[in-house]
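1. Task: produce atomic coordinates for the following.
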Amino acid sequence: MIDQTPLLDQISVPADLRTLQPGQLRQVADELRAATIRAVSQTGGHLGAGLGVVELTTALHYVFNTPDDRLIWDVGHQCYPHKILTGRRDRINTLRQAGGLSGFTKRSESEYDPFGAAHSSTSISAGLGMAVARDLAGGNNHVIAVIGDGAMSAGMAYEAMNNAGAMNSRLTVILNDNDMSIAPPTGAMSAYLSRLLSSKSYLGLREIGKHIAERFPRQFERAVEKAEEFARGFVTGGTLFEEMGFYYVGPIDGHNMDHLLPVLKNVRDAKDAGPVLIHVVTQKGKGYEPAEASADKYHGVAKFDVVTGAQHKPKPNAPAYQNIFGEVLSKLAEKDDKIVAITAAMPSGTGVNLFEKAHPERTFDVGIAEQHAVTFAAGMATEGYRPFAAIYSTFLQRGYDQVVHDVAIQKLPVRFAIDRAGYVGADGSTHCGAFDLAYLCCLPGFVVMAPSDEAELAHMVATAAAIDDCPSAIRYPRGEGTGADLPEVPKVLEIGKGRILREGKTVAILSLGTRLQDALAAADDLAARGLSATVADARFAKPVDTDLIDRLARDHDLLITVEEGSVGGFATQVLDHMTKADLLQTVKLRTLYMPDRFLDQDKPERQVADAGLDAAGIVKTALDALGIESAPDETVSGKDRPARA
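-> Model (predicted):
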């Protein structure tokens, strides 16, 4: 790998890049790739996607006048080379760390990030909005959206393309084909045809042909158009995009500057081309052998050794929650041939890959299409199957309308396995699973569960499989479990019933999900201060265990609810019952949840602590509520205190 970066050292912003000669760009790209590898080796993050667009990133900033020309990266996980070229190289070693650079594009971070992204398939819609705004304002800058072939599987991308083709605003969409290989490049002939079809002479001749055809009957004009479409579709494979109103160019080699530069320049200089789609074929992980050899092309990596590619992953103390889900569901499916698993392009992240090994014919990866995944699951449920839709909390938001209309209203027993619920650390606010409790608990008839450990997750998977009259969801965090022993045979839990793990008299802590360990630790701390505490595991966010809430409110001075979710979730369900049952006159209530703001990236444990959801935060809440500033000198218990008025 390159150690010295003499050309890259001269580039602070893209304007510096544009002072170089075209023949120097190959070296810039090589140096940029080396700088990207070194940075991610120290921080971890998304590596393969960025390595695949190094040449494309260099060429785009060289040809277009960014930031006046708007460059939008779909998803944004491939933007590390872009960040290095746009004034952030001196901070690139802070990627995905507290106070550092985001792992995605972010408007507040740089003027070169015109649109923030971390979820897929938004770039064409945003780009069209910018292009139309430019037209209304009488501007003439370019708008370029770079979207991966995986992101093109989402319906939103096609909705945007359909609209863009009809509006005919000048918009450039670059399809970065790095996996699906929609149409393979055909070497020199492909590159020649792409240069020809994007050239001024061809586009000019095309316009002349249109004007001539307009003087003839409409049937002749349409025949000419059809002939051109057929001819160009025959040699390029772009008929689909042409039918949507885009002028298609490609496929071209995305790692060859001699191919990229002339095509980008031709498209830049075509004043009346309307929407154009350039099909660029790249290789994920390009230029770094360990990434090229990896099955996932080093999509997401921990810190690693640059020479060997070995990642510095700490040895897990316990299995990850998603793997527990996949293994338990696989075993249940051995006895129930109606169980099926559905994922939206995240099989390994959700544990569905483990289910697939055992039951490939009952596993469905629908691509980046959460809306479709939800309704697809609903359709299967109508036919008597037991679908488990495994989707990250933050991604399920994309299919919320379908959750409401296609599942909840029809009372269809779709089971949602919601991974990455709660804090996710380095991926920041865009991937934080903050809102699933709020947006599911408000839906009539939904059963919402949250396990406190791996054993509870196993029981809840079995419980969800047994629910056949309404939709249900299990939400659990990213990462490894607590080390709890897994049951040989998971049991079906009684719906809406929690459990008490420790009995006390002064403080009651009602925890939902994996904050239970902090609740138990807080109880130990309180006991050392002379305050006995009851600790209960709610298990269900909906329906809540009203009998348990009644008991905790009746027998304690203070009730604290704890959840790793936003305002409007579990605590709201508890408060609703307590209000209706007139329990707020009986006990003090404190509710702990995520702060009402979007949080930047940090270590999950720091995020939990900052929110006051760790043991120390729970203890502080208890002491503040009871008016105790420090540990009392003598034991304070329910029987020792004066009776409540």
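2. When you work out contacts or count neighbours from here on, use the C-alpha atoms and nothing else.
-> Noted.
3. Spit out the contact partners of the nearest residue to Leu51 once chain neighbours are set aside.
-> Leaving aside its sequence neighbours, Leu51 sits nearest to Gly285 (CA to CA, 6 or more residues apart in numbering; 5.0 Å). By CA atoms under 8 Å, 6 or more residues apart in numbering, Gly285 lies in contact with Leu47, Gly48, Ala49, Gly50, Leu51, Gly52, Ala291, Glu292, Lys297, Tyr298.
4. So Gly285 lies in a strand, does it not?
-> No. Gly285: not assigned to a strand; according to DSSP: H, G, I helix; E, B strand; the rest coil it is coil.
5. CSV for the contacts of Gly285, including neighbour count and distance to Cys441?
-> Listed next are the contacts of Gly285 as CSV, based on neighbours: other CA atoms under 10 Å; distance: CA to CA, whole Å:
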residue, neighbour count, distance to Cys441
Leu47, 28, 37
Gly48, 27, 38
Ala49, 27, 36
Gly50, 23, 38
Leu51, 32, 41
Gly52, 28, 41
Ala291, 21, 42
Glu292, 18, 44
Lys297, 23, 38
Tyr298, 22, 37
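6. let's see this one next to it:
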Amino acid sequence: MDYTLLNSIQDPNQVRNLNSNQLLQLADELRSFIIDIVSQKGGHLGASLGVVELTIALHYVFNTPEDLLVWDVGHQAYGHKILTGRRAEFHTNRELNGISGFPKRSESEYDAFGVGHSSTSISAALGMALASQLNNDFEKQHIAVIGDASIASGMAFEGLNHAGVTDANLLVILNDNAIGIDPSVGALKNYLTQVKEGKNPRQNNMIKSLNFDYTGPIDGHNLPLLIKELNRLKKIKGPKFLHVITTKGKGLQLAEENQVKYHAPGKFEPKTGKIIPQDESNLPPKFQDVFGLTLVELAKTNKKIIGITPAMPTGSSMKFMMEAFPERAFDVGIAEQHAVTLAAGMVTQGMVVFCNIYSTFLQRAYDQVIHDVALQNLPVIFCLDRAGLVGEDGATHHGVFDIAYLSCIPNLIIAAPLHEIELRNMMYTAQKSLEHPIAIRYPRGRGKLLDWQQEFKEIEIGKAVSLRKGNKIAILSTGTIGTDASQAIDQCVNPEDVAHYHFPFVKPLDERLLKEIFENYTNIITIEDGTIIGGFGSLIDQWSRKNHLKNNIYNLGVPDAFIEHGKVSELRKICNLDTKNIINLLNTLITT
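-> Modelled structure (predicted):
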């Protein structure tokens, strides 16, 4: 497509100089540009296509960046980035040293607030609005754009509840397309559907009852109507709420028809939208599928097994459980706190609950893990998907903190399988007779084994494993990064000098084996796909000091910094966790 008009836009000031026909042309070009780039580079597609008209209208009506625009999550912010000076570098989206896939304050003055996890926009924009009042700036506008899946989260309700008793100059725009990553769920979704269908009497409007000036629902793809309504709302003081109806994937037929698949479809043909097929017939499984299929296998023989996920049935592969046993699988929406305490409540009644949450999202339910689960010693089984470095989603999504933030909690077992078979066996062991809560962490992406669906074996909790003996150095690893450690040993100058021990359990540590290792090896290397501070290596250091040992310990892991976006292999190199760096350290110690 010819991007003559879009190529002339360097910032929103130029958008504001366009006439109505040019704005419609800009919408067509912007939508096609997003499709062209994402089809080649990958990324989040459907959400940004759905808000093209809304994005243009917002920058046309409001004086950004002086007026503050906050996007919730940020999946839908590609058009925003392109119109705010990042068109020429948009092809670097999510690449190492390229622009972020999410709004980021350090990247642009137009990104008023950094986002990545959902449901923060209302609180952030309200904070900005109240600060503006204190600064005697009563003309500045503050806009939060939030989706129907995100607004169902507790934090969003907290923001609405507070905003309704203020006179803050806040506009909340609900981008209602009935889907987040997976279809929206819950009573609020049903309420919004009734509103859209005209079945809910206006006098019972729940947003109005919270003291917001409510408008809508209106067509979010009608650009002139959006501009007219935003101009009207701009003149109204106090908290306002605009309900906008959009279609996720708008403008690409297959993306509209397959909204879950086209949330982030990978590479596809830009004209047709057809996803470029990949031969996966001879590939090892994704860890999420190992979890999902194993859960179904266990649930067939254990009728007390329950599955819970906060809005990630596809991403976590809980969908398999939901299809096989719909009455025993629950998608609770974007509500991690609720998911954890719901699981705890079920466990008190004898259920065996697998609570599946991305590692980075469990951070949002930290108090519930401590207070509602561990303090009461309830054996909830947390399955932490996307543990470790996750790649292109970057700093907001890396699951590198879980060992550090969980290891200090009493009663909680922390496990990290070496491979798919061990993940299955950990799940099998956990559902049999566990007396404590457990967190099983595993990475994003594929494993290494084709023959992974083997007969279940019970694992001894807290038992570490000797993978190979050596003469001089001992590597202690936890989780799937142990496979990389094994490859490094094979490629060092003298593999016979290096012993390798796998610790499936970070807590409790196998202190008996640790004592034997420290008695036999002067140089100890710990390796983990998580933070060095507070992680597996730190626990080994602490154990060594407690026992007054003088061994040389070298900790490899994620440094004390937020790691940005890029391929996992690139990020591991930055963190000195790549095979080459491990080999170099081994060679140095061997030859010293």
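7. before we move on, back to that, shared with structure 2, which of the contacts of Gly285 of structure 1?
-> For the contacts of Gly285 of structure 1, the aligned pairs still in contact in structure 2 (both residues aligned by TM-score structural alignment, their matches' CA atoms under 8 Å) are Leu47, Gly48, Ala49, Gly50, Leu51, Gly52, Ala291, Glu292, Tyr298.
8. all strands of the stretch 1-150 of structure 2, in order?
-> Along the stretch 1-150 of structure 2, the segments classed as strands by DSSP state E, counting those that start in this stretch run 68-71, 142-147.
9. Including distance to Cys408 of structure 2, could those go into JSON lines?
-> JSON lines is the format used below for the strands of the stretch 1-150 of structure 2 (distance: least, CA to CA, whole Å):
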{"stretch": "strand 68-71", "distance to Cys408 of structure 2": "34"}
{"stretch": "strand 142-147", "distance to Cys408 of structure 2": "35"}
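10. Among these, which comes closest to Tyr501 of structure 2?
-> strand 68-71 (45.6 Å; CA to CA).
11. just so I know, which of the strands of the stretch 1-150 of structure 2 lies nearest Ile533 of structure 2?
-> strand 68-71 (31.8 Å).
12. which part of structure 1 lines up with that closest one?
-> The alignment of strand 68-71 of structure 2 onto structure 1 (TM-score structural alignment) covers residues 70-73.
13. Give me the mean distance between the matching stretch and structure 2.
-> Stretch 70-73 of structure 1, aligned to structure 2 and superposed, deviates on average by 0.6 Å (mean CA distance after the TM-score superposition for structure 1).
14. quick one: contacts of that stretch?
-> 79, 105, 112-115, 117, 123, 127, 141-147.
15. Swap in 6 Å and give it another go.
-> By CA atoms under 6 Å, 6 or more residues apart in numbering, the residues outside stretch 70-73 of structure 1 that reach it are Val143, Ile144, Ala145, Val146.
16. List the buried residues for it?
-> By 16 or more other CA atoms under 10 Å, the buried positions in stretch 70-73 of structure 1 come out as Arg70, Leu71, Ile72, Trp73.
17. Could you do stretch 521-532 of structure 1 as well?
-> Those would be Ala521, Ala522, Ala523, Asp524, Asp525, Leu526, Ala527, Arg529, Gly530, Leu531, Ser532, for stretch 521-532 of structure 1 by 16+ other CA under 10 Å.
18. Repeat that for stretch 622-630 of structure 1.
-> So, applying 16+ other CA under 10 Å, buried residues of stretch 622-630 of structure 1: Ala622, Leu623, Ala625.
19. In space, what's closest to the aligned partner of Thr5 of structure 1 in structure 2 - neighbours in sequence excluded?
-> Matched to structure 2 by TM-score structural alignment, Thr5 of structure 1 sits across from Tyr3. Counting by CA to CA, 6+ apart, Glu29 is the residue found nearest to Tyr3 of structure 2 once chain neighbours are left out, at 5.8 Å.
20. Quick one: neighbours of the one you found, just the number.
-> Neighbours of Glu29 of structure 2 under the rule other CA atoms under 10 Å: 20.
21. would you list every one of the strands in the stretch 501-645 of structure 1?
-> With DSSP E, counting those that start in this stretch as the criterion, the stretch 501-645 of structure 1 has strands spanning 507-511, 533-537, 540-542, 558-562, 588-592.
22. for the stretch 301-450 of structure 1, that is, sorry about that
-> Using DSSP E, counting those that start in this stretch, strands in the stretch 301-450 of structure 1 cover 339-343, 363-365, 386-392, 415-419, 447-449.
23. Tell me roughly how far the fourth one lies from structure 2 on average.
-> Put plainly, it is strand 415-419 of structure 1. With mean CA distance after the TM-score superposition for structure 1, strand 415-419 of structure 1 averages 0.3 Å from its match.
24. What are the contacting residues of that strand?
-> 388-393, 471-477.
25. Could you verify my assumption that Gly557 of structure 2 touches Ile525?
-> No. Here Gly557 of structure 2 does not reach Ile525: they are 10.6 Å apart, not a contact under CA atoms under 6 Å.
26. ok, those two, which is more surrounded?
-> Gly557 (23 against 19).
27. burial count for Met34 of structure 2?
-> I think there's a mix-up here, since residue 34 of structure 2 is Ile and not Met. 23.
28. Just give me the longest helix of structure 2.
-> helix 20-41 (DSSP state H).
29. and that helix, how far out from the chain's middle?
-> 27 Å (CA atoms, centre = their mean, to the nearest Å).
30. List the buried residues in that helix.
-> For helix 20-41 of structure 2, by 16+ other CA under 10 Å, it's 23-24, 26-39, 41.
31. And for the residue mapped onto Asp402 of structure 2 from structure 1, nearest residue in space, chain neighbours not counted?
-> Under the alignment (TM-score structural alignment), Asp402 of structure 2 pairs with Asp436 of structure 1. Among residues not flanking Asp436 of structure 1 along the chain, Ser393 sits closest, at 6.0 Å (CA to CA, 6+ apart).
32. In structure 2, what sits opposite that neighbour in the alignment?
-> Aligned by TM-score structural alignment, Ser393 of structure 1 pairs with Ser359 of structure 2.
33. Show the contacting residues for that match.
-> Contacts of Ser359 of structure 2 (CA under 6 Å, 6+ apart): Leu384, Asp385, Arg386, Ala387, Gly399.
34. any idea how far it is from Glu297 of structure 2?
-> 24 Å (CA to CA, to the nearest Å).
35. Ala395 of structure 2 too?
-> Taking CA to CA, one finds Ala395 of structure 2 at 34 Å from Glu297 of structure 2.
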